[in-house]
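# A structural model of the following input is requested.
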Amino acid sequence: MSARRVKAFLQGHKTDANDAIAIGLAALQPAVKSSRTITLEEQCQQGITMMRDLAVRQKVALAKQLRDQLLELGHPINKGDAALLRCVPEIVEDAENGLPDFYREALYHQYQQLRDLLAHAEALEQRFKEAVRQDPVCRRLSALEGVGPVGAMLLKLALSQPGHFNNARQAAACVGVTPVQHSSGGKGSISKLAGDKKLRSVLFEGALAVIRSLDKREAKTIKEQWLKQLIHRRGKKVTAIALANKTVRTAYAMLKKNTDYQPALLVG
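This is a model prediction of the structure:
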């Protein structure tokens, strides 16, 4: 069970005994759903996804620190990792820039660390893409609009057990791409706290890419026609969330019925 659901039944301070009582009380409630259990293969796929994300964050943080420090010292560097890797050794070897020796040594050490991190991140990226290519479910999900390797893997991990959800809307709500419910009715915005933040972000960015591409050409499918109409009425960001919602629902139906994605083409 989700720890957030169990916490509502916790009485007193957080101790092992109180936690056990809260878990027992929560287990008796029909409205509290049990968490999904995933297979060993899915656990490993989730693991390499997390490794890849960590490597990317570390690479970006280290590159930003190097770039910002050198900018403060009067050495602006163009965007891109290649430009940074090319300029740092030149700055370290320049004997006339006035940098003290201890800083040159530290700067070169950071440069070597960044170079190793880039190689590590690239190796993880290749292994991740290979894992996506070898997985038949990920290959099928990659056919959806705006779904790349990362989106396909995250969708597969989130919806690997379609029977855990009663319907497609429940699956979309679990990801966090449905409007927040209010007892007074009406339409609201999506929650930024609930759901799978990583998957929602990836689907949103993928949907924006689809929308940008669609601006430059005519619609070829019924879904693209619907997107163009929705962009005109509600704007691009609302349309991107609507496409992400539809993507999750479609992926849920594909996994539940074990079918491939077949976009409906416009006639004529």
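# hey, let's count contacts and neighbours off CA atoms from now on
OK.
# which parts of this structure are helices?
3-7, 16-27, 40-72, 81-93, 101-134, 136-141, 149-158, 168-175, 197-214, 222-234, 236-257 (DSSP state H).
# so which of those gets nearest Ala264?
helix 222-234 (5.8 Å; C-alpha to C-alpha).
# quick one: the closest one to helix 197-214, angle?
90 degrees (axes from the mean of the first three to the mean of the last three C-alpha atoms, to 10 degrees).
# is it possible to get TSV of the helices of the chain that adds mean neighbour count and distance to Leu265?
Formatted as TSV, those follow (neighbours: other C-alpha atoms under 10 Å; distance: least, C-alpha to C-alpha, whole Å):
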stretch	mean neighbour count	distance to Leu265
helix 3-7	13	44
helix 16-27	15	47
helix 40-72	15	34
helix 81-93	15	41
helix 101-134	15	26
helix 136-141	19	18
helix 149-158	22	23
helix 168-175	20	23
helix 197-214	19	15
helix 222-234	15	6
helix 236-257	21	16
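# which stretch among the ones you listed comes nearest Val267?
helix 222-234 (9.2 Å).
# so what's the gap between that closest one and the chain middle?
24 Å (C-alpha atoms, centre = their mean, to the nearest Å).
# stretch 245-258 now?
18 Å.
# hmm, back to that, turn the helices of the chain into TSV, columns for distance to Gln181.
Compiled in TSV, those are given as follows (distance: least, C-alpha to C-alpha, whole Å):
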stretch	distance to Gln181
helix 3-7	18
helix 16-27	23
helix 40-72	30
helix 81-93	44
helix 101-134	35
helix 136-141	28
helix 149-158	22
helix 168-175	10
helix 197-214	18
helix 222-234	20
helix 236-257	15
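# to compare with the earlier structure, here is another sequence to fold:
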Amino acid sequence: MHAALSARINKTDRNDAMGIAQMMRVGLFKPVHVKTPASQQRRLLLTSRKLLQRKAYDIESDLRGQLRNFGLKVGVVGAAGFEQRVRDLVLDLPFVAAVVLPLLEARSALRTQLAKLHKMLLDQVRTDPVCRRLMTAPGVGPVVALTYRTCVDNPARFGRSQCVGAHYGLTLRLYQSGETMRVGRVSKCGDTMMRAALYEAALVLLTGPRVRLSSLKVWGLAVAKRRGMQKALVAVARKLAIVLHRMWRDEKDFRWSAGAAAAA
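Next up, the predicted model:
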């Protein structure tokens, strides 16, 4: 809009209004989907949970790095045993303990509130028939299902299921002019949260040891063998976006192939 209006010699409110009206008249701009209030509430839950999770991880990573300066290594430890492990390490260092303990208390508070938001998320998914249907697909858990439900909001937005992958930046860039044609990397346009959730689902689908074999996983492993795992993850994420949209639109659960079910 700015580029088109800047071509006018005289910039006035009247000229701007006429220019905007003209561009709308010739179809240069299309209607934008406005998310429903329910979708905005679900997104608030997802982003708030992610914020607390990220801050808790930041504190843990900072503690690991700071303690290494004193020759103290936290090592491989789960979230439940992290605090006790750090307390044991700084037991004989009073000054370090005085600095570290407030960080542990802040982390504990973050983890407590994170657990509350995560429970709210699970409760929503448990009572949502769309999320429960999406979770029948391999690699799709509660967080991914609710993220997909929130971002797409209404499956009728997309006339074809193939458009979902392009809308969320999982298709390749293309530059074509005359005899020149260059294919680039994925566009990464659209909602980052959605794209990250699909990538995470693809990672679980291809590398998870407990994921049941399916035609989608077989196809992804074949792509990984030909093109490498990184490209296969993006390809599976794009195909998973298409499959989930079709499941939602047709109101059908994920269909496991007979051959894959027998192999499992």
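# and the TM-score between them?
Here the TM-score for the pair of chains, by TM-score structural alignment, normalised by the length of the second structure, is 0.80; 250 aligned residues with a C-alpha RMSD of 3.0 Å.
# okay, and stretch 134-147 of the first structure goes to which residues in the second structure?
Aligned by TM-score structural alignment, stretch 134-147 of the first structure falls on residues 127-140 of the second structure.
# end to end on that stretch, go ahead and measure it.
With C-alpha to C-alpha, to the nearest Å as the measure, stretch 127-140 of the second structure spans 17 Å from end to end.
# go ahead and confirm Arg246 of the second structure touches Ser161.
Yes - Arg246 of the second structure is within contact range of Ser161, at 6.2 Å (criterion: C-alpha atoms under 8 Å).
# list the contacts of the counterpart of Arg160 of the second structure in the first structure.
By TM-score structural alignment, Arg160 of the second structure lines up with Asn167 in the first structure. Neighbour list for Asn167 of the first structure: empty [criterion: C-alpha atoms under 8 Å, 6 or more residues apart in numbering].
# ok, the one 3 residues further on next?
Contact partners of Gln170 of the first structure, counting by C-alpha under 8 Å, 6+ apart, are absent.
# gap between it and Leu118 of the first structure?
Where Leu118 of the first structure is concerned, Gln170 of the first structure sits at a distance of 39 Å (C-alpha to C-alpha).
# and what of Asp81 of the first structure?
9 Å.
# now swap in Val147 of the first structure and tell me
For Val147 of the first structure, the distance to Leu118 of the first structure - C-alpha to C-alpha - is 25 Å.
# now do Arg233 of the first structure
43 Å.
# test my guess that Val90 of the second structure contacts Ala97.
Yes - at 5.3 Å, Val90 of the second structure counts as touching Ala97 under the criterion of C-alpha under 8 Å.
# check contacts around Gln110 of the first structure.
Applying C-alpha under 8 Å, 6+ apart, the residues near Gln110 of the first structure are 62, 66.
# in the second structure, what residue corresponds to it?
Per TM-score structural alignment, Gln110 of the first structure is aligned with Leu103.
# look up how far Gln53 of the second structure lies from that match.
From Leu103 of the second structure over to Gln53 of the second structure the distance is 15 Å, taken as C-alpha to C-alpha.
# and if you look at Ser161 of the second structure?
From Ser161 of the second structure to Gln53 of the second structure the distance is 32 Å (C-alpha to C-alpha).
# next: Arg64 of the second structure.
When Arg64 of the second structure is compared with Gln53 of the second structure (using C-alpha to C-alpha), they lie 17 Å apart.
# likewise for Val143 of the second structure?
13 Å.
# with Ala237 of the second structure instead?
For Ala237 of the second structure, the distance to Gln53 of the second structure - C-alpha to C-alpha - is 23 Å.
# check Ala166 of the second structure too.
29 Å.
# and the end-to-end length of stretch 148-164 of the second structure?
With C-alpha to C-alpha, one end of stretch 148-164 of the second structure sits 11 Å from the other.
# ok, stretch 222-237 of the second structure next?
OK, stretch 222-237 of the second structure end separation, C-alpha to C-alpha: 15 Å.
# what span of the first structure lines up against it?
So stretch 222-237 of the second structure sits over residues 229-244 in the first structure, by TM-score structural alignment.
# look at Thr259 of the first structure and say how many residues are nearby.
Residues lying near Thr259 of the first structure (other C-alpha atoms under 10 Å) number 12.
# which residues touch the residue in the first structure that Arg246 of the second structure lines up against?
Mapped onto the first structure by TM-score structural alignment, Arg246 of the second structure lines up with Ala253. Residues near Ala253 of the first structure by C-alpha under 8 Å, 6+ apart: Ala168.
# only the buried residues of stretch 167-181 of the second structure, if you could.
167-171 (16 or more other C-alpha atoms under 10 Å).
# will you turn these into CSV that also has distance to Glu251 of the second structure?
Listed next are these as CSV, based on distance: C-alpha to C-alpha, whole Å:
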residue, distance to Glu251 of the second structure
His167, 22
Tyr168, 22
Gly169, 25
Leu170, 24
Thr171, 26
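# how near is the match of Arg160 of the second structure to Ile241 of the first structure?
Taken as C-alpha to C-alpha, the span from Asn167 of the first structure to Ile241 of the first structure is 19 Å.
# over to Asp101 of the first structure?
On the measure of C-alpha to C-alpha, Asp101 of the first structure and Ile241 of the first structure end up 52 Å apart.
# Leu198 of the second structure -> the first structure?
Superposed on the first structure with TM-score structural alignment, Leu198 of the second structure falls opposite Leu203.
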